[in-house]
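Peer 1: Return atomic coordinates for the entry below.
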Amino acid sequence: MRPISAAASVDLRGVQVVLTDMDDTLTFDGKLSAETYDALERLEAAGVRVIPVTAAPAGWCDQMVRMWPVTAVIGENGGFCFSREGTSVTRRFWSTPDMLEAAQSRLADMARTIMKKHPELTLSDDQPFRRTSLALARPEDRATARAVLREFEARGASATANSLWVIAWFGGYNKVTAVRKFLPAITGLDIDLDRDRLLFVGDSANDAPMFAHMPKSVGVSTVTRHLADIPHPPTWVTKGAGGAGFVEVADAILANRPDAPAKALPARSAESH
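Peer 2: Below you'll find the predicted structure:
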């Protein structure tokens, strides 16, 4: 990994959309700083769209897309995308309503079984606000976290861990496939064909698919704690942790913006549910 400060101007000047993890990437120790929020506003003012791609629950994502200077939020590791046009919020889900209901039942059964086997585990305190996933508070012991992931997968679920949770879901998607599904409707861009116009920022193991897929990827400094679980590390790394690292990324992008406005992206749909 190279420092983001060493990124060439040519690598950053064409970035039109920043895809970013949230927990411990935009935030740090559970807090969003004024400096990080200001960085989001500065990117938006410069015409750079920001889309959090996060494991955070639907309840948090609804608040973020309504009140933050972001274009959309892809939540629960890809289970849905909430986007905003004016005051209207469009909600798109990976699964149909029937599939989602069946998945919720399977996740509840799985939680009871695994928590009975591992009584030290607890549900995440945001589980009531989730629509598509099961999240357990991440055990401090890395070996226990990995054992839980294996148990999720043995029951047919997709599973990953981040700095806060051990997460399971049904549907076979991840952050990359969710961006592939939802991004064109929001921006008109394609995660495979337009990678030179996209940049991803993350910090932990559940960001591994994005680090592997995105040539322009940045890990905030705490990514170094998780490299054992990230087969393909990010291209660049920041000095700062969490939101301070994201501010470094925003500053680097904005410092390398061309004088002329970037080519306008297609207008977002005003469709709402």
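Peer 1: make it CA atoms for all contacts and neighbour counts henceforth
Peer 2: Fine.
Peer 1: Start from the N-terminal end of the stretch 101-250 of the chain and give the helices.
Peer 2: 142-154, 175-187, 208-213, 242-255 (DSSP state H, counting those that start in this stretch).
Peer 1: Make CSV from those and add mean neighbour count to it.
Peer 2: Below are the helices of the stretch 101-250 of the chain laid out as CSV (neighbours: other C-alpha atoms under 10 Å):
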stretch, mean neighbour count
helix 142-154, 16
helix 175-187, 19
helix 208-213, 21
helix 242-255, 23
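Peer 1: Now distance to Leu136 too, for these, in a markdown table please.
Peer 2: As requested, those are arranged in a markdown table below (distance: least, C-alpha to C-alpha, whole Å):
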| stretch | distance to Leu136 |
| --- | --- |
| helix 142-154 | 9 |
| helix 175-187 | 19 |
| helix 208-213 | 20 |
| helix 242-255 | 22 |
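Peer 1: Another sequence for comparison is provided below:
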Amino acid sequence: MRDFESITSGEARSVRYVLCDIDDTITTDGKLTARAYSALWDLHEAGIRVIPVTGRPAGWCDLIVRQWPVYAVIGENGAFVYYLKEGHKRVFLHPSVATGDVQGRLEQVKQACLKGVPGCRVSGDQFARIYDVAIDFNEEPPYLGLAAAEQIRDICVKMGAQAKISSIHVNTWYGDYDKVSMAKLFLQETGETDPRESVLFFGDSPNDEPMFGYFPMSCAVANIAPFLEKLSHKPTFLAGQQSGAGFAQCVKTLLARR
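Peer 2: Now for the predicted structure:
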């Protein structure tokens, strides 16, 4: 891994899209700081298309695409993309999103997690979700830690569901998709024949690993540290600071090198 300050002018000028996780990547202790939000605007005004790639729910993503300076938002770990076209919100749904009695199957997974890992609970934003269930292990107390998150994930996988660990939730769903498969599909829809040549991705947790592995230019904010040993695919760059401060500093460096 390289310090982000080592990014070259050539690398910086190749970036046309910045994709970024939200929680603990551009937020700090659950808040989107003025500094991080200003960094999003700086990217937008520089002509770089920003696409948050998040496990957060459809309801949040509807607000984000309407009110943040972003080109689009990928939500619920790749189930859909929301974007604006001629002032109207459009929806790009992943072709592998599961159909049928998905909610019934997810309910069974949810109950198994709640029973199997004492102290875990359904996330506070579950009411705004369409395609997945989020089990909270670290957003609100009691904070259960990574070992509990791994137990939750294992229960989900044993029941045939997909499951990814973020810094706060374990997201679980049925369907053959994830963050990186949707990012590739949507960028190809925009005309990018090889998205890897034009993207810089920012993340902070294990569910960002497929993005780290796919995009040659990726960066983790410093709070990735507890997870690094568990990652087979590590980010290209490492920010010098944590969370939103790390993201904002990297954006400043990126734009200066251009």
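Peer 1: can you tell me which of the helices of the stretch 101-250 of structure 1 comes nearest to Thr25 of structure 1?
Peer 2: With C-alpha to C-alpha as the measure, helix 242-255 is the member of these nearest Thr25 of structure 1 (4.1 Å).
Peer 1: Compare the helices of the stretch 101-250 of structure 1 and give me the one nearest Val53 of structure 1.
Peer 2: When the helices of the stretch 101-250 of structure 1 are compared by C-alpha to C-alpha, helix 175-187 sits nearest Val53 of structure 1, at 6.8 Å.
Peer 1: Give the residue farthest from the middle of structure 2.
Peer 2: Lys115 (27.3 Å; C-alpha atoms, centre = their mean).
Peer 1: That one pairs with which position in structure 1?
Peer 2: Here Lys115 of structure 2 is matched to Lys116 in structure 1, going by TM-score structural alignment.
Peer 1: picking up where we left off before, separation between the residue farthest from the centre of structure 2 and Gln151 of structure 2?
Peer 2: Separation of Lys115 of structure 2 from Gln151 of structure 2 (C-alpha to C-alpha, to the nearest Å): 12 Å.
Peer 1: what kind of secondary structure is Val73 of structure 2 in?
Peer 2: strand (DSSP: H, G, I helix; E, B strand; the rest coil).
Peer 1: what about it, how many neighbours?
Peer 2: 29 (other C-alpha atoms under 10 Å).
Peer 1: Pretty sure it sits against Arg56.
Peer 2: No. The criterion here is C-alpha atoms under 8 Å, and Val73 of structure 2 misses it with Arg56 at 10.2 Å.
Peer 1: Give me the distance between the two termini of stretch 135-152 of structure 2.
Peer 2: First-to-last residue span, stretch 135-152 of structure 2, C-alpha to C-alpha: 8 Å.
Peer 1: wait, stretch 19-28 of structure 1
Peer 2: Stretch 19-28 of structure 1 end-to-end distance (C-alpha to C-alpha) = 18 Å.
Peer 1: Can you tell me what sits against stretch 122-129 of structure 2?
Peer 2: Arg56, Pro57, Ala58, Gly59, Trp60, Glu76, Lys110, Val133, Ala134, Ile135, Asp136, His169 (C-alpha atoms under 8 Å, 6 or more residues apart in numbering).
Peer 1: same thing with stretch 9-16 of structure 2?
Peer 2: Gly47, Ile48, Arg49, Glu197, Ser198, Val199, Leu200, Leu254, Leu255, Arg257, Arg258.
Peer 1: Buried ones only from those residues, please, as a PyMOL command.
Peer 2: Only the buried members of the contacts of stretch 9-16 of structure 2 enter the following PyMOL selection, criterion being 16 or more other C-alpha atoms under 10 Å:
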select buried, resi 48+49+197+198+199+200+254+255
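Peer 1: Could you dump the contacts of stretch 9-16 of structure 2 into a markdown table and include distance to Asp178 of structure 2?
Peer 2: Formatted as a markdown table, the contacts of stretch 9-16 of structure 2 follow (distance: C-alpha to C-alpha, whole Å):
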| residue | distance to Asp178 of structure 2 |
| --- | --- |
| Gly47 | 27 |
| Ile48 | 24 |
| Arg49 | 21 |
| Glu197 | 20 |
| Ser198 | 20 |
| Val199 | 17 |
| Leu200 | 18 |
| Leu254 | 27 |
| Leu255 | 29 |
| Arg257 | 32 |
| Arg258 | 31 |
